[in-house]
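>>> compute the structure for the input listed below.
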Amino acid sequence: MEITTIGIDLAKNVFQVHGVNKHGKVVLRKQLRREQIATFFANLHPCLIGMEACGSAHYWARKLQALGHTVKLMAPQFVKPYVKSNKNDAADAEAICEAVSRPSMRFVPVKNIEQQSVLSLHRVRQGFVKARTAQANQIRGLLGEFGIVVPQGIAYITQRVPELIEDASNALPGSFRLLINRLLEHLELLHRQVDEIEAVIKTWHRDNEASQRLEKVPGIGPLTATALVATIGDARNFDNGRQLAAWLGLVPRQHSSGGKQNLLGMSKRGDAYLRTMLIHGARSVIYRATQKADPNNWVFKITARRNKNVAAVALANKMARTVWALLVHDRSFQPGYAPRAA
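The predicted model follows:
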């Protein structure tokens, strides 16, 4: 009987495969090793293949799409309810096969190689930024143990600590001075790594027309623009801008029942990195708007009514919807744009 739908439980070496026919009858339960995957699916008629969006999922999706199959990725939390009993590889593959055939299932767009490459730069840069912050905090903490307090802000570390180390009046041991010098060298290395990766990202940004259009939106710079373009891919995967904002977790959580609407804080679903960058960009726009104090400015009016944190999330939501419109309609940003009446 011809297989129409397959669920694959991905792993490093051993993959579990579960297949059904058009009547939903199980016709395939099989374990495959990594090197057997391409050969096995090359000999199958094109079918629908479901996988969880996890490590290497986008690679295998592209690989199987090249063989003529239709591949759909799903968030693991949407697959979990279909696991019938105890968790094991066979049960997971069966649940994936069941979930991918549901008409109401939400799917993750498959990323191409260029998207993954740019996002890798962002992830590595983010790791270096975290390591740089941790290193600066360690230097500040060690100096604090000797009664030397450095003001907050990473810039003060590089400005003031070398002078403190050279100051003979603070009675610091020689071995400790050498240790702080070594940590300062490591901090400077992390600075260079961040700057070099940012330069590569900005080079890609200058060569990408969509990223340059997004940069015109207030609160979005080259880093946020490149991350948005690489993560979203084809914005037509979303029906409207509200779906994109919800996908980024910039909408309220709900706990509603009996017709009574109860809205909570941010859902925080989706990509935390993108959401953070959009909110930080919104904070910068709010800061400028409060300085100008224009009573006709939408941002200034919402900050007058709401807490600044709430206003920042609201503005980030609006920015996400603007991004969707620019990408889908292939437009450039126009301040004060008003949609044409129907």
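>>> drop to CA atoms for contacts and neighbour counts, all remaining ones
Will do.
>>> helices or strands up against whichever strand or helix holds residue 323?
Using DSSP states H and E, the element containing residue 323 is helix 308-329. Judged by 3 or more CA pairs under 8 Å, 6 or more residues apart in numbering; DSSP states H and E, the packing partners of helix 308-329 are helix 209-215, helix 241-247, helix 272-292, helix 298-305.
>>> now with 10 Å, please.
Counting by 3 or more CA pairs under 10 Å, 6 or more residues apart in numbering; DSSP states H and E, the packing neighbours recorded for helix 308-329 are helix 209-215, helix 222-232, helix 241-247, strand 263-266, helix 272-292, helix 298-305.
>>> tell me the centre residue of this protein?
The chain has residue 271 as the residue nearest its centroid, 3.3 Å off, counting by CA atoms, centre = their mean.
>>> that residue contacts residue 244, correct?
No - counting by CA atoms under 10 Å, residue 271 stays clear of residue 244, with 11.1 Å between them.
>>> how close does residue 234 get to residue 327?
To residue 327, residue 234 is 8 Å away according to CA to CA, to the nearest Å.
>>> of these two, which one has the most company?
Remark: of residue 234 and residue 327, residue 327 carries more neighbours, 20 against 15, as counted by other CA atoms under 10 Å.
>>> so what's the more buried one up against?
210, 211, 213, 214, 229, 232, 233, 234, 235, 236 (CA atoms under 10 Å, 6 or more residues apart in numbering).
>>> the closest residue to the fourth one other than its chain neighbours: neighbour count?
I take that to be residue 214. Closest residue in space to residue 214, ignoring its immediate chain neighbours: residue 225 at 5.6 Å, by CA to CA, 6 or more residues apart in numbering. Neighbour count for residue 225, taken as other CA under 10 Å: 27.
>>> where along the protein do the helices fall?
Applying DSSP state H to the chain gives helices spanning 37-42, 57-66, 76-79, 89-100, 113-145, 154-166, 174-206, 209-215, 222-232, 241-247, 272-292, 298-305, 308-329.
>>> between those helices, which one is nearest to residue 28?
The closest of the helices of the chain to residue 28 is helix 89-100. By CA to CA, the value is 10.1 Å.
>>> next, the buried residues of that closest one.
Across helix 89-100, burial judged by 16 or more other CA atoms under 10 Å covers 89, 90, 91, 92, 93, 94, 95, 96, 97, 98, 99, 100.
>>> sequence B follows; please return its structure for comparison with A:
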Amino acid sequence: MEYFAGLDVSMEETHVCVVDRNGAVVYETKAISSARLIAEALEGAPPCTRVVFETGRMAPMLFHGLTELGVPIVCIESRQAYQALKTLTTHKTDRNDARGLAQLARTGFYKAVHVKSLPAHAVRALIIARKKLVGQRVTLENQIRGLAVVFGVRLPRGLSPAFVDEVVRMSDGITGLAGAMRGLVAARDAVLGAVAAIDADMKRLVRASEACRRLMTIPGVGQITALAFTAAVDDPARFRRSRDLGAYLGLVPRRYQSGEIDYVGSISKVGDKRMRSLLYEAANVMLTRYKGALKLKDWALAIARRSTMRKARIALARRLAIIMHAMLRHGTEFRPA
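Coordinates of the predicted model:
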């Protein structure tokens, strides 16, 4: 007899349900949400052919931890599971969700997803932290600029050397304003120091990664884009075709077809939003700043002449994703010709 398990995971505890081939519940329990304790809870049930749980914040830690412990764990798409669970249960409880996930494991009616490695998540955390810090820097500079405008002073660019000097000069001697400006400038300097430290870490990671160095041979692709792409792809072999990267990153048109209706809209924008933005920026740099001869650039400019520059950038971003995946998969460098 085959047995299947479903795990409904929360931050504190996980509900475990095991069913047999006929769908009858044979074992239920709860465990603290850690890989070791969940594996111990499953030892009290018959050996399971498949154990299913949904994507979420704790998915990487639990998936890799349970895999190392020999549990046949499968991570499934939470949006698909949500729609299926609504049809299986009337009342949404953690216990019923675990039962529903066990039934999905039994029937195979689910879409398994790839769980990225923990090093890939670490690189992604570094990129997200840098983006957040840069946003805080811009917010602080805009606040300083807004306070200065009240006193009729227009400050230079935030990253120019004269920015801080001009702030100190214009606020000197004004009670209240000087203290406010000193506090904001000190916070800005701290954020700039944190960004510089992250940039140094990124530079070390790029130097240690042959894949990133190959990707950076593409005009417009810098160290952040290269790191983000290798972390997003994680394992190039999991994509059967390089052209699948366009759909994975939400860079293909959304389509709706039903009967006589056949509608093709804008891009789907699913997947990693940050990676999609970086590819769009790389495409823009290639089209507007790169001065060398490049067939890829000529191809995108031909699209711009037929349509719009925005659509040309999106098409080029999709093509860049395909080329970058092929380079990772085959270990090749970019050849402009």
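>>> could I get the TM-score for this pair?
Remark: TM-score between the superposed chains equals 0.88 [TM-score structural alignment, normalised by the length of the second structure]; 331 aligned residues with a CA RMSD of 2.7 Å.
>>> adding distance to residue 61 of the first structure, write the contacts of residue 327 of the first structure out as TSV.
Compiled in TSV, the contacts of residue 327 of the first structure are given as follows (distance: CA to CA, whole Å):
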residue	distance to residue 61 of the first structure
210	25
211	25
213	29
214	28
229	20
232	17
233	15
234	16
235	19
236	19
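>>> which of those residues sits closest to residue 311 of the first structure?
Residue 311 of the first structure has its nearest neighbour among those in residue 214, at 21.0 Å by CA to CA.
>>> so that closest one sits right up against residue 321, yeah?
No - when contacts are counted by CA under 10 Å, residue 214 of the first structure is not listed as touching residue 321 (11.7 Å).
>>> which of the two has more residues huddled nearby?
Higher neighbour count among residue 214 of the first structure and residue 321: residue 214, with 27 against 18, using other CA under 10 Å.
>>> quick one, what contacts the more buried one?
220-222, 224-226, 228-229, 319, 322-324, 326-327, 331-333.
>>> can we see that at 8 Å?
Neighbouring residues of residue 214 of the first structure by CA atoms under 8 Å, 6 or more residues apart in numbering: 220, 225, 323, 326, 332, 333.
>>> now do the contacts for the residue mapped onto residue 132 of the first structure from the second structure.
Under the alignment by TM-score structural alignment, residue 132 of the first structure pairs with residue 137 in the second structure. Taking CA under 8 Å, 6+ apart, we find residue 137 of the second structure in contact with 188, 191, 192.
>>> which ones are touching the second one?
In this structure, residue 191 of the second structure makes contact with 133, 134, 136, 137, judged by CA under 8 Å, 6+ apart.
>>> OK, contacts around the second one?
Spelled out, that is residue 134 of the second structure. Here residue 134 of the second structure is in contact with 191, 195 (CA under 8 Å, 6+ apart).
>>> for residue 190 of the second structure, see how far away it is.
Computed as CA to CA, the residue 134 of the second structure to residue 190 of the second structure distance reads 12 Å.
>>> same deal with residue 304 of the second structure?
Distance from residue 304 of the second structure to residue 190 of the second structure, by CA to CA: 42 Å.
>>> and what of residue 126 of the second structure?
For residue 126 of the second structure, the distance to residue 190 of the second structure (CA to CA) stands at 17 Å.
>>> settle it for me: which of these two has more neighbours?
Neighbour totals were compared for residue 126 of the second structure and residue 190, and residue 126 leads with 18 against 14 (other CA under 10 Å).
>>> mind checking how far that one is from residue 17 of the second structure?
36 Å.
>>> what about the aligned residue in the second structure for residue 146 of the first structure, neighbour count?
The pairwise alignment with the second structure assigns residue 146 of the first structure to residue 151, based on TM-score structural alignment. Using other CA under 10 Å, residue 151 of the second structure has 11 neighbouring residues.
>>> what do you get for the one 3 residues further on?
Under the neighbour criterion other CA under 10 Å, residue 154 of the second structure is assigned a count of 14.
>>> I'd say it and residue 148 touch.
Yes - Residue 154 of the second structure is in contact with residue 148 according to CA atoms under 8 Å; the separation is 6.8 Å.
>>> list the residues that are in contact with both of these two.
Here residue 154 of the second structure and residue 148 share no contacting residue, scored by CA under 8 Å, 6+ apart.
>>> hmm, back to that, return the most buried member of the helices of the first structure.
helix 89-100 (a mean of 24; mean count of other CA atoms under 10 Å).
>>> check which helices and strands that one sits against.
Helix 89-100 of the first structure is packed against strand 5-9, strand 14-20, strand 48-52, helix 76-79, with contacts defined by 3+ CA pairs under 8 Å, 6+ apart.
>>> may I see the ones you listed organised as CSV, with distance to residue 160 of the first structure added?
Shown next, in CSV, are these (distance: least, CA to CA, whole Å):
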stretch, distance to residue 160 of the first structure
strand 5-9, 54
strand 14-20, 54
strand 48-52, 50
helix 76-79, 48
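>>> quick one: which of those is nearest residue 203 of the first structure?
With CA to CA as the measure, strand 48-52 is the member of those nearest residue 203 of the first structure (32.7 Å).
>>> give me the stretch of the second structure that the closest one matches.
On the basis of TM-score structural alignment, strand 48-52 of the first structure is assigned to residues 50-54 in the second structure.
>>> give the contact list for residue 57 of the first structure.
With contact taken as CA under 8 Å, 6+ apart, residue 57 of the first structure is in contact with 10, 51, 73.
>>> by neighbours, which of the residues you listed wins?
residue 51 (27 neighbours).
>>> measure that one to residue 3 of the first structure for me?
Note on residue 51 of the first structure: its distance to residue 3 of the first structure, by CA to CA, is 16 Å.
>>> now swap in residue 142 of the first structure and tell me
Noted for residue 142 of the first structure: a distance of 64 Å to residue 3 of the first structure, by CA to CA.
>>> just residue 57 of the first structure next, same as before
Per CA to CA, residue 57 of the first structure is found 21 Å from residue 3 of the first structure.
>>> how many other residues sit next to the residue lying closest to residue 270 of the first structure once chain neighbours are set aside?
Nearest non-adjacent residue to residue 270 of the first structure, counting by CA to CA, 6+ apart: residue 248, 4.8 Å away. Counted with other CA under 10 Å, the neighbours of residue 248 of the first structure add up to 23.
>>> now for residue 248 of the first structure: what does it line up with in the second structure?
Checking TM-score structural alignment: residue 248 of the first structure goes with residue 249.
>>> give me every residue that touches its match.
269, 270, 271, 272, 273, 275, 276.
>>> can I get the residues you listed in CSV with distance to residue 167 of the second structure?
CSV is the format used below for these (distance: CA to CA, whole Å):
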residue, distance to residue 167 of the second structure
269, 41
270, 43
271, 42
272, 38
273, 36
275, 36
276, 36
